[in-house]
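# attaching a predicted model along with its sequence, questions to come.
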Amino acid sequence: MSTTSLKLSEELKQRAASAAQELGVSTHAFMVDAIRQAADGVEQRSQFLAQAQSAHAAMLQNGQGYNADDVHAYLRERLANRQTVKPALKPWRK
């Protein structure tokens, strides 16, 4: 494991120390976890964007997609009852 130094303003250092104390962890553990969460968020966003770009390319290639009203109804049903049928793909090209 490598060592890294962080230069923090006194105000941010105090906020981190207070937050760590409230959570019952060391300031170091708090900062490591904060960095891990930030890195995880960036990676998840990158994966989401890659999936969206892939889906968009597939939609352009095969000419099929989902009706927005069908998707919204599916999501509402999914929130209320996990067992629901996904909407059907429909051609969108005329």
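In hand now; what should we look at?

# could you use CA atoms for every contact and neighbour count after this?
Will do.

# for the helix or strand in which Phe30 is found, buried residues please.
Using DSSP states H and E, Phe30 falls within helix 27-62. Of the residues in helix 27-62, Thr27, Phe30, Met31, Met59 count as buried by neighbour count, 16 or more other Cα atoms under 10 Å.

# and for stretch 87-94?
Within stretch 87-94, the residues that qualify as buried by neighbour count (16+ other Cα under 10 Å) are Pro87.

# and the end-to-end length of that stretch?
Length of stretch 87-94, first residue to last, Cα to Cα, to the nearest Å: 20 Å.

# list of residues touching that stretch?
With contacts defined as Cα atoms under 8 Å, 6 or more residues apart in numbering, stretch 87-94 is touched by Gly63, Gln64, Gly65, Tyr66, Asn67, Asp70, Val71, Tyr74.

# take a look at this one as well, against the first:
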Amino acid sequence: MATISVKLSDSTRDRLQTAALHLGLTPHALMVHAIEDAVQLAETRHSLIEQALASRQRVATTGLVVDGAAFGDYLKAKVRGNAAKRPEPMGIENFVASGK
């Protein structure tokens, strides 16, 4: 296992020790958990950004979009167990021209 040194202010170190004590962990274990959570959050954020950029590229390439309100209604109907038809994509020029 690799070792990384982290410099903490005295107040942060004291808070870390108190928090770890309350959780029944060592300060080291609490830091490891905190780092793992932060890395997971960063990876999730990166994945969402990649998906958003891919969606943006798809719209730029195809010019097709789905009305957000109509798609929201579709999802609500599906969650409620109602039959619903997925909204059809439309040209972005029609979407913008309709004022939606």
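Structure received. Since we're looking at a predicted model, the values are computed, not measured.

# TM-score for the pair, please.
Here the TM-score for the pair of chains, by TM-score structural alignment, normalised by the length of structure 1, is 0.79; 92 aligned residues with a Cα RMSD of 2.5 Å.

# coming back round to it: and the helix holding Phe30 of structure 1 against structure 2, how far off on average?
Here helix 27-62 of structure 1, set against structure 2 after superposition, deviates by a mean of 0.8 Å using mean Cα distance after the TM-score superposition for structure 1.

# following that helix, which helix or strand comes up?
For helix 27-62 of structure 1, the succeeding helix or strand toward the C-terminus, using DSSP H and E, is strand 64-65.

# out of the buried residues of helix 27-62 of structure 1, flag the one nearest to Leu8 of structure 1.
Closest approach to Leu8 of structure 1 among these (Cα to Cα): Met31, at 11.2 Å.

# can you tell me how far the closest one is from Lys94 of structure 1?
Separation of Met31 of structure 1 from Lys94 of structure 1 (Cα to Cα): 54 Å.

# go on, Ala73 of structure 1?
Look at Ala73 of structure 1 and Lys94 of structure 1: by Cα to Cα, they are 24 Å apart.

# before we move on, what about Asp33 of structure 1?
Asp33 of structure 1 is 51 Å from Lys94 of structure 1, by Cα to Cα.

# same question, His28 of structure 1
On the measure of Cα to Cα, His28 of structure 1 and Lys94 of structure 1 end up 59 Å apart.

# please apply the same query to Leu12 of structure 1.
57 Å.

# just Glu22 of structure 1 next, same as before
From Glu22 of structure 1 to Lys94 of structure 1 the distance is 59 Å (Cα to Cα).

# kindly report the same for Ala39 of structure 1.
In terms of Cα to Cα, Ala39 of structure 1 sits 43 Å off from Lys94 of structure 1.

# what of Leu60 of structure 1?
To Lys94 of structure 1, Leu60 of structure 1 is 13 Å away according to Cα to Cα.

# next one: Phe30 of structure 1
55 Å.

# generate a ChimeraX selection restricted to the buried subset of the contacts of stretch 87-94 of structure 1.
Per 16+ other Cα under 10 Å, the buried members of these correspond to this ChimeraX selection:
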select :65,74
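
# present the contacts of stretch 87-94 of structure 1 as JSON lines; the columns should include distance to Ala88 of structure 1.
Output for the contacts of stretch 87-94 of structure 1, formatted as JSON lines (distance: Cα to Cα, whole Å):
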{"residue": "Gly63", "distance to Ala88 of structure 1": "13"}
{"residue": "Gln64", "distance to Ala88 of structure 1": "10"}
{"residue": "Gly65", "distance to Ala88 of structure 1": "8"}
{"residue": "Tyr66", "distance to Ala88 of structure 1": "7"}
{"residue": "Asn67", "distance to Ala88 of structure 1": "8"}
{"residue": "Asp70", "distance to Ala88 of structure 1": "8"}
{"residue": "Val71", "distance to Ala88 of structure 1": "9"}
{"residue": "Tyr74", "distance to Ala88 of structure 1": "11"}
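
# thanks again, I'm all set now.
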